[in-house]
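In: Need coordinates for the below:
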Amino acid sequence: MMDAVNQLPLWKALQNDAAEMHADRNHLNRLLDDEGRLSWTTLEAAAIRFDFSRQRLTRPILERLVALARERNILERFRAMASGEKVNTTEKRAALHLACRNFSGGSVVVDGEDVMPRIAAVREKIRQFSEAVRSGKIGGANGKPFRDIVVIGIGGSYLGTEFVAKALDAYAMPGYRLHFLSNVDPNHFGSISRMIDPEATLWIVVSKSYTTAETLANESLARHFMKERGLEPAKHIVTVTAQGSPGDDPANPVLASFHMFDFIGGRYSVSSAVGGVPLSIVLGYDVFERFLKGAEAMDRHALHTDEAGNIPLTAALLAIWNTNFLGYPAQGIIPYAAPLAKLAAHIQQLDMESNGKMVTLDGAFTGFDTGPILFGEPGTNAQHSFFQLAHQGRAFPIDFIGVLKPQYDVEPVLTKGVTNHEELWANLLSQVMALAVGSRQGNDPFRYFPGNRPSSLLVLPDLSPESVGKLLSFYEARTVFQAFIWGTNPFDQFGVELGKTMASAIRKAMVRKKENPQYAFEDVNPYDRFYLKDLFGG
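Out: Now for the predicted structure:
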């Protein structure tokens, strides 16, 4: 049994440090006067720079945070996770998303079995299938090559894939269109169905258990849509699911079925067949593999770099400092790169589903807050959306992300003497500093900006597949490191299941109403009955 982290002497020392940070001498505009600050607040690895000079902390505080990570044996636990230990203790499973991008040739053993041959076999099947689709060898029921790819899945079954697809759209094969059908709302299906060519559409159904209600409902709509047009669904559907699930049943044939494993959670699954199948079709398998190898590079850094130089671990410690000691309830993710528009949505699920916990691995209530509320929007759009709050309203830490080289070589037209890319960076750098130091313009209270608002800056050299993979791995590792320090499980999500259970009871009441029009929802609670009567006309 592990001691509660908030009972450790280091935790209590950090609480005292946090109280000291409110003193005027520790305002960021004072701390940044130290020109040597960058030397200990900047880390570089795998061609990524992490600058946290504008976080509200001093060097002794950072050293205490690093000491906390060492006392919690964080790196040892992370390595145990990567080696196949069942760190998901509530579900008695390993957590092996890193194995999906492991090209080292080494073994990863779970329950006495090396799982790497199975993972490699799935990757090879993805390569062969995607190349056959791209070449036209595999097409629709009427022989048309596939051009519209619709991913049916919700949550971790699509969010990571959508992020990567958007980030690497510059690499997409011309003529392909990738759609994500996640919401059970019929409006979502209706809007997608208007955009696609039914004869040239491949539907990829993603569900580990193949029991997710929303996904099954959308698959049923897709099958009906195809049959209405004289198309055989078996010639247009691919499944990504657990071996032996209803989606992997020979009695219900499909074009192909790709296995996902119970040791890879949905929100960590974009490196698996969940992302591999659609991304390899639209981007090409070679691009998908480059993305995997970029993630592997950051994985190696996270696994083998000591606590003081470890970028995702440092980011995790800063998140804990901001959440548990400085008391910030939220955190922004602002990439100054339009292709990263879906990053915040993916990390929102990754972190909030993993770290939105109130119970430790021992089953005890934590007694402190865990995951912050995450949100974000690309810059410069965010500046014209919620940065008024960021500068003068409730403060929240921000992850800024900058990219040195854009994906597209746009003509270098000058406006006010600079290119668009230079203008983007001018805005990025100014926002980072303005939040930190603030400004007072005379005695005008309306133009007073208090500053002292923390942020970090993550700098990528480009938006190549490798860089996007590194960015994904950075956030995955940061998420896990936070949980390991808190002593919580970042791999289960029982809070998601509660709403599903309650929906099942309401669904059964709806069915009873259809079977018996006289049924008046007598056994349904009055709050739900109020709306069910509206829905069914009294």
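In: contacts, neighbours, all on C-alpha from now
Out: Will do.
In: hmm, who's touching stretch 110-126?
Out: 84-85, 94, 99-100, 106-109, 258-259, 273, 276-277, 280, 285 (C-alpha atoms under 8 Å, 6 or more residues apart in numbering).
In: so where do the helices sit in the stretch 51-200 of the chain?
Out: Using DSSP state H, counting those that start in this stretch, the helices found in the stretch 51-200 of the chain span residues 59-71, 74-83, 116-135, 159-167, 186-195.
In: okay, those, which one's buried deepest?
Out: Highest mean neighbour count among the helices of the stretch 51-200 of the chain (mean count of other C-alpha atoms under 10 Å): helix 159-167, with a mean of 24.
In: What residues does Thr488 make contact with?
Out: So Thr488 contacts Asn355, Lys357, Val359, Thr360, Leu361 (C-alpha under 8 Å, 6+ apart).
In: please give me the structure for this one as well, since I'd like to look at both together:
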Amino acid sequence: MTDPDAPCDATPAWAALAAHRAGPARDFDLREAFVRDPGRHAALSFEAPEVFADLSKNWLDGPTLALLLALADERGVEARRAALFAGEPVNGSEGRAVLHTALRAPRGAATPHNAEVHAVLDPMLGYAERVRADPGITDVVNLGIGGSDLGPRMVVQALDAWTHGGPRLHFVSNVDSHDLAPLLRRLDPRHTLFVIASKTFTTQETLANAEAAKAWFLHHGGEDLARHFVATTTNVTAAAAFGIDTTFGFWDWVGGRYSLWSAIGLPIALAIGATAFRELLAGAHAMDEHAAQAPAARNLPLLLGLLDVWYRNFHERGSRSIAPYHQGLARLPAYLQQLEMESNGKRVDRHGRPLGIATSPVVWGEPGTNGQHAYFQMLHQGSEVVPVEFILVRRTSHRDGDHPPALAAHWQRQHAMLLANGLAQAQALMLGKSAEAALGDKVPTAAAGIDPAELARHRTFPGNRPSTTLLLDALTPRSLGALIALYEHRVFTSGAVWGINSFDQWGVELGKALANQLLPRLQPGPRHAEVDGLDASTAGLLRRLAR
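Out: I've put the predicted structure just below:
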């Protein structure tokens, strides 16, 4: 077996894939592939807990898949995954274990730190239930940023149908006062709870917002600060100095972008309740077991991660578009940006050696059908081919009895429209439209004088553009937990193939350090507008801003 610590592009499996891409796979055409193989959809469809995946509209076939699986074997992905689950320090640059999987393991499971996890989970969920039952708390504001915001915000929006009976949830992350100020105007301090989400209780943006919220609370006659402020942090001393008595902690083996399963998930529990939160954990745990136990050829997160490598490195595709056809998943693309780009946006391997290959693609998207009226023009007819990921949900999330029957019928018709659009976009990307077919199109009267052949070229779609479709039966706490965990393990897979550390994020540190140096120069004081030691551009901009 090849040394899994060798550079990934210097291995036999990598060379075999490169030769395959330059040879048999060079002119792969999806339309021809479906004609040749009527069983293609069945062969390239895969089931995991709560998620059905159709990979058949990808530049993928049996030989390609076999070579990708050989690459995973050669790169020791299975051994790396086992090390992660066992709690070994797979985050080498920080000397830490990475155990978000332990956060969703059931009580009594043979997983690391199981008793500690439930010793925090149980009181946190008990607290959430007491707040939900308290008529004096109508609004909860989560103050956090990065993983302390993106995950909880995305989940609460996605599970809106489970929020009945609880307080209204609001999320503020940006240090820009225009994020917090408009919200505070709509709130009553007597009925508002603030959750300060900061692992170390030192996150600059979060603490700035927390101090502003505290000032607003006291200015407007707020009383009993300890009742209206709670913290999810490991720094109990700093939280107490702020005036907070109630804190829920977590551990250094919980990375920010993997933290929604921990105490950082308190706003989720406040929104959907303890039972639904446990279902969210259960769905993620079911996907963990699939990732750990399913054979490689049927292991969905492994296959998706390998497909990402195939596109990024052998087809030079620099971005991937996420198109969730469910408004509840509107924040999923933003969540996945952090999960993938912060995890795998690395230029050195886990030993610090410069990489000779590309890593994380740009991840972006909007919910359908909105995206169709924005950027799908480029996806269908642009010069750059972008793999697209469609996420469809078979049933609506509206609760029975929430609406009169006539309105419920409207919701069902609209959901059918949504699903039809999702299916059609994936079909159109694959099939395209020839110039000959475009010649038969009915054109606007105003274009009647234009040469038909010229007009047809404008209305031609090249097709053969790849996409993946992920299908959920319904958007529930359990299925959402499984979907998120699927993406986590997928990102781990591609990172393991590339040989990088997917769990540190040193790239966010330099800008923070420089901002701390510039801040005194933008505030009143002895260093106001000082430009000593700055480059000419930064100095010129600072002078204008500090006027």
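In: ok so, going back, would you turn the helices of the stretch 51-200 of structure 1 into TSV with distance to Ala251 of structure 1?
Out: TSV is the format used below for the helices of the stretch 51-200 of structure 1 (distance: least, C-alpha to C-alpha, whole Å):
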stretch	distance to Ala251 of structure 1
helix 59-71	51
helix 74-83	36
helix 116-135	21
helix 159-167	29
helix 186-195	26
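In: Excluding chain neighbours, give the residue nearest to Glu44 of structure 1 in space.
Out: Phe50 (6.2 Å; C-alpha to C-alpha, 6 or more residues apart in numbering).
In: circling back: list just the one of the helices of the stretch 51-200 of structure 1 that sits closest to Gly332 of structure 1.
Out: helix 159-167 (16.7 Å; C-alpha to C-alpha).
In: which position in structure 1 aligns with Pro295 of structure 2?
Out: Aligning on TM-score structural alignment places Pro295 of structure 2 opposite Asp306 in structure 1.
In: before we move on, back to that, wait, which of the contacts of Thr488 of structure 1 is closest to Ile401 of structure 1?
Out: Asn355 (22.1 Å).
In: so which of the helices of the stretch 51-200 of structure 1 comes closest to Arg394 of structure 1?
Out: helix 59-71 (23.9 Å).
In: before we move on, back to that, just the element for whichever residue in structure 2 pairs up with the residue nearest to Glu44 of structure 1, please.
Out: Correspondence of Phe50 of structure 1 to structure 2, assessed by TM-score structural alignment: Ala53. Counting by DSSP states H and E, the element that carries Ala53 of structure 2 is strand 51-54.
In: Check how far that strand sits from its aligned residues in structure 1, on average.
Out: Its matched residues in structure 1 lie on average 1.1 Å from strand 51-54 of structure 2 after superposition (mean C-alpha distance after the TM-score superposition for structure 1).
In: What helices and strands are in contact with that strand?
Out: strand 45-48, strand 467-472, helix 477-498 (3 or more C-alpha pairs under 8 Å, 6 or more residues apart in numbering; DSSP states H and E).
In: Of the ones you listed, flag the one that's most buried.
Out: helix 477-498 (a mean of 25).
In: which residue numbers in structure 1 go with that helix?
Out: Using TM-score structural alignment, helix 477-498 of structure 2 pairs with 465-486 in structure 1.
In: Next, the mean deviation of that stretch compared to structure 2.
Out: Mean deviation for stretch 465-486 of structure 1: 0.7 Å (mean C-alpha distance after the TM-score superposition for structure 1).
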